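[1] build me a model from this:
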Amino acid sequence: MISLTSYAFVSMMLFSIGVIGVVSRRNIFVIYMSIELMLNGVNLFLVTFARYHFNMDPQVITIMVISIAAAEAAIFLSVIILLYRSRKSLDTDIFTTLTQGEKS
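    Coordinates of the predicted model:
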């Protein structure tokens, strides 16, 4: 049987890898995927302690977070497509200003 600390370690590693991805990368899509990785680490942590304490409340919250993340993914990916069409790149240095009139 796998212990509680093993699940907590995996969830902390997922969250840490996500933080490193957000801080170190410049591609908007990679940053978004790192944020999703952090969210999955938190969800795993919630489910782990819900199972340990025999409580269903964190599991319900996790299911709600997953469903909201699915809707958020569709919106964020459409924004990424619009940004790519307007600037032909996904590098975050290009998006310092969000005015439509400026061309780079």
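
[2] C-alpha only now, for contacts and for neighbours.
    Noted.

[3] next, find the distance separating L77 from S16.
    23 Å (Cα to Cα, to the nearest Å).

[4] following up with a second sequence; could you model it the same way so I can compare the two?
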Amino acid sequence: MNNIPMEACLAISTLMFFAGVYGFLSRKNMIMVLVSLELMLNAVDLNFVVFNRYLYPGQMEGMFFALFGIAIAAAETAIAIAIIINIYRNVKRIYIDENITELKH
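    Have a look, this model is predicted:
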């Protein structure tokens, strides 16, 4: 990573984050919303690593924050998938706009 400029890494992270925001706001499928959320979390983890690498090259705090973030994202994904499966069993579809109106009744 020493040969890659910091701005390039941050540009990739920004693109990943905004692709996740777009997917989160525009998708109607709960699984795709979850994938978009994971993309945003991975962009944040990439920022942790990049800033650690360039600000404190000999230390590992950013790497530990990224690993902690990955562990939290994995736990969040497991819970979200369990919720989505439970909703599917009750309503028989996983589209957000249809489920919201169904769950209101």
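
[5] next, the TM-score between them, please.
    TM-score of the superposed chains, computed with TM-score structural alignment, normalised by the length of the first structure, equals 0.88; 100 aligned residues with a Cα RMSD of 1.4 Å.

[6] quick revisit: L77 and S16 of the first structure: which is more packed in?
    Shown here are L77 of the first structure and S16; by other Cα atoms under 10 Å, S16 has more neighbours (16 against 13).

[7] ok, now which ones touch that one?
    For S16 of the first structure, the contacting residues are M38, by Cα atoms under 8 Å, 6 or more residues apart in numbering.

[8] what's the matching residue for it over in the second structure?
    Under the alignment (TM-score structural alignment), S16 of the first structure pairs with F18 in the second structure.

[9] quick one: the helix or strand hosting its match to chain centroid distance?
    Using DSSP states H and E, F18 of the second structure maps to helix 6-26. Centroid separation for helix 6-26 of the second structure versus its chain: 10 Å, with Cα atoms, centre = their mean, to the nearest Å.

[10] the helix or strand just after that helix vs the first structure, average distance?
    Next helix or strand after helix 6-26 of the second structure toward the C-terminus (DSSP H and E): helix 30-55. Mean deviation of helix 30-55 of the second structure from its aligned counterpart in the first structure after superposition (mean Cα distance after the TM-score superposition for the first structure): 0.5 Å.

[11] so helix 30-55 of the second structure aligns onto which residues of the first structure?
    Going by TM-score structural alignment: helix 30-55 of the second structure matches residues 28-53.

[12] tell me which residue is most central in the first structure.
    E36 (1.8 Å; Cα atoms, centre = their mean).
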